[in-house]
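K.L.:
Sequence first, predicted coordinates after that:
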Amino acid sequence: MDYSAQPFAQVQPRRAVDAIMKQIRDRIQSNELRPGQKLPAERLLAEQMGVSRNTVREAIRMLEVSGLVTLKKGATGGAFLNDSNTAALSQNIRDGINLNQYDATDLIDVRLVLETYAVERACLHATDEEIDELAAIARQSKLAESSEPNYEQRLVLHMDFHRKLAAFAHNRVLEVLTEPLLEMTRQFHLKSGPAAGMETHELRARLVQEIQDRDPEAAKKILAEHFKALQDRLFAVTLHS
């Protein structure tokens, strides 16, 4: 591994862990460090930054907790930058819900804003093959409504439809933001329990058709209907809880 690039700067012993993390984050932000890249060895980082290897080790451990790096063992192991910290972001948001910082109504409102944008982008930028894939997931999800007794398995297909919708909008930031929101939605549905869902499948089929027709305004109206139905269900669950 070539570590001939500009060395890391020395840090002060006080709050050294935070300073190490900041330097690494700054280099990720500037694209000097990229996803999948291996960080320099603890020994080299410690020498460059003027701290102990234990201090470097603690900083790397904190970066692992935050979802920025993965630690691998073995001769070819070390600290590697993750492709995405979506999983950590998702967990942080769910922790916030558990602390009553968010509620499901807020979740639905934000998802409606993001997916309205996703639908418009998909109408304009999704390929025909991608729209066909979206349609196939919608059909599979509808079939599972009557053939799959495990509600959690049916939820996988529900979430996959919205995940693909975000992907086919061809906006990477949208994908990253959508993933934790879908995980939050899944947790909400698991908590509230199964409900009659054929209306969802009918709306979804209409939505796919409008995307196939490349009609963003019509697609956005159908999406709004879908989230209105979800909002009504949320109100009913809250009323009887």
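P.N.:
Good, I have the coordinates.

K.L.:
all contacts plus neighbour counts: C-alpha atoms, from now on.
P.N.:
OK.

K.L.:
So in this protein, which helix runs the longest?
P.N.:
Longest helix in the chain, counting residues (DSSP state H): helix 216-239.

K.L.:
got another, please set it beside the one above:
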Amino acid sequence: MLGLPELMRAARLPTPARRRPPSARRLAPVGGSRYNELINRPFNSAPALAGPIKMSNLSTSRAAFTPIRTKRAFEEICIQIRKEIQAGALSAGDRLPAERELAQQFCVSRATVREALRTLEIGGVVQLLKGSNGGAVVQTGNPAPIARTMEDLLLLGGISLEDFTEARVCLQAEIIRLACLRATEADFAALEANIARTRTVDASLDPDERTALNVEFYGLLAAATRNTAMRTMMSAFTEPLSYYIQQIGPDRTWDVAASREKFLAHLRDRDAKAATREMVEHMNRLHRYLVSRFEARAPD
């Protein structure tokens, strides 16, 4: 069997780093005493979610920075700003000093400060706002970089497709357990509407809308847990796969909408075990489909 790097190359995707080919072991099933223990254990309610940053709440910070003397000065700036956040001198909604002032405090050029701020923005630490109320504002956090990192690891061979799927199965089992405990009728209605739109898109063969609906479905399921960490992790495991499916095309022999309708019925019944079995069957089928399609495109 060809390894993921060769399979990706055959699919005309960017060439990943060389790594060992995936083993032929089966993915571990979800079930047994360990899973039952997870399903039945008590779980406290999740804390309230943090709200968005309001412009009226922004205030310029009084964090103290020291001059930079290293060759890669922008990295040291990032480190200092992160340390100020850890120490509590900076918090979500605080505006950093102006670019010119930061350059003076760090004893570096404004270009170096801009590079540091862009790096922090990519990492989800700050948001760069424009206009009269612009500047670098500390965020509550951004999960997007986590999904990008997971996608890079999968593409470059740092994580095998097999290990990725196995971890996704474990994550989904816990998300389903929590959703069965906490989901409301509004959550069920949102999932039902998503499935109905998915069936319509399946007929129109629109790949972009299909991808968007797939990401939305898993986002809605994760939101039903009322756990922001679960939502972040779900995004990290959903978006990379959506990219690959968009590249090679969906499995036309598999009625995804029908599978999700069965899943939702189990979820409404608060039957975590049955819902998990339906989801695991879907994920294992998807895994086999991805491998077979990449193998079919591999050179002889």
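P.N.:
Okay, I see it. Values in this document were obtained by computation on a predicted structure and should not be read as measured data.

K.L.:
what TM-score do we get after superposing?
P.N.:
Once superposed, the chains reach a TM-score of 0.85 (TM-score structural alignment, normalised by the length of the first structure), with 239 aligned residues with a C-alpha RMSD of 2.6 Å.

K.L.:
follow-up on the earlier one: tell me the average deviation of the longest helix of the first structure from the second structure after fitting.
P.N.:
Superposed on the second structure, helix 216-239 of the first structure shows a mean distance of 1.9 Å to its aligned residues (mean C-alpha distance after the TM-score superposition for the first structure).

K.L.:
any idea what the residue positioned nearest the centre of the first structure is structurally, helix, strand or coil?
P.N.:
Nearest residue to the geometric centre of the first structure (C-alpha atoms, centre = their mean): Glu179, 2.5 Å. When classified by DSSP: H, G, I helix; E, B strand; the rest coil, Glu179 of the first structure comes out as helix.

K.L.:
Check which residues of the longest helix of the first structure are buried.
P.N.:
216, 218-220, 222-224, 226-227, 231, 234 (16 or more other C-alpha atoms under 10 Å).

K.L.:
Next: stretch 165-183 of the second structure.
P.N.:
Going by 16+ other C-alpha under 10 Å, stretch 165-183 of the second structure has these buried residues: 165-166, 168-170, 172-183.

K.L.:
Over to stretch 85-92 of the second structure?
P.N.:
85, 90-92.

K.L.:
follow-up on the earlier one: now tabulate the buried residues of helix 216-239 of the first structure in CSV and tack on distance to His189 of the first structure.
P.N.:
As requested, the buried residues of helix 216-239 of the first structure are arranged in CSV below (distance: C-alpha to C-alpha, whole Å):
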residue, distance to His189 of the first structure
Pro216, 28
Ala218, 27
Ala219, 24
Lys220, 23
Ile222, 21
Leu223, 18
Ala224, 19
His226, 15
Phe227, 14
Gln231, 12
Leu234, 10
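
K.L.:
Among those, which one sits closest to His201 of the first structure?
P.N.:
His226 (9.5 Å; C-alpha to C-alpha).

K.L.:
residue contacts, the aligned partner of Gln231 of the first structure in the second structure?
P.N.:
Mapped onto the second structure by TM-score structural alignment, Gln231 of the first structure lines up with His287. His287 of the second structure makes contact with 161-162, 165, according to C-alpha atoms under 8 Å, 6 or more residues apart in numbering.

K.L.:
Okay, strands next: where are they in the stretch 101-250 of the second structure?
P.N.:
Ranges of strands in the stretch 101-250 of the second structure, per DSSP state E, counting those that start in this stretch, are 126-129, 135-138.

K.L.:
how about those, which one is nearest Arg297 of the second structure?
P.N.:
Of all the strands of the stretch 101-250 of the second structure, strand 126-129 sits nearest to Arg297 of the second structure, with 41.6 Å by C-alpha to C-alpha.

K.L.:
In the first structure, point out the residues matching the closest one.
P.N.:
Residues 69-72 of the first structure are the counterpart of strand 126-129 of the second structure, counting by TM-score structural alignment.

K.L.:
Do I have it right that Leu63 of the first structure meets Ala79?
P.N.:
No: using C-alpha atoms under 8 Å, Leu63 of the first structure is not in contact with Ala79, being 9.5 Å away.

K.L.:
Looking at those two, which is more packed in?
P.N.:
Between Leu63 of the first structure and Ala79, counting by other C-alpha atoms under 10 Å, Ala79 is the more crowded of the two (23 against 20).

K.L.:
gap between the residue nearest to that one when sequence neighbours are not counted and Thr200 of the first structure?
P.N.:
Using C-alpha to C-alpha, 6 or more residues apart in numbering and skipping residues adjacent in sequence, the residue nearest Ala79 of the first structure is Leu71, 4.6 Å away. As judged by C-alpha to C-alpha, to the nearest Å, Leu71 of the first structure and Thr200 of the first structure stand 42 Å apart.

K.L.:
same check, this time on His226 of the first structure
P.N.:
7 Å.

K.L.:
give the contact list for the aligned partner of Ala205 of the first structure in the second structure.
P.N.:
Aligned counterpart of Ala205 of the first structure in the second structure: Glu261 (TM-score structural alignment). The contact partners of Glu261 of the second structure, by C-alpha under 8 Å, 6+ apart, come to 192, 195.

K.L.:
Then Ile24 of the first structure?
P.N.:
Ile24 of the first structure neighbours (C-alpha under 8 Å, 6+ apart): Leu33.
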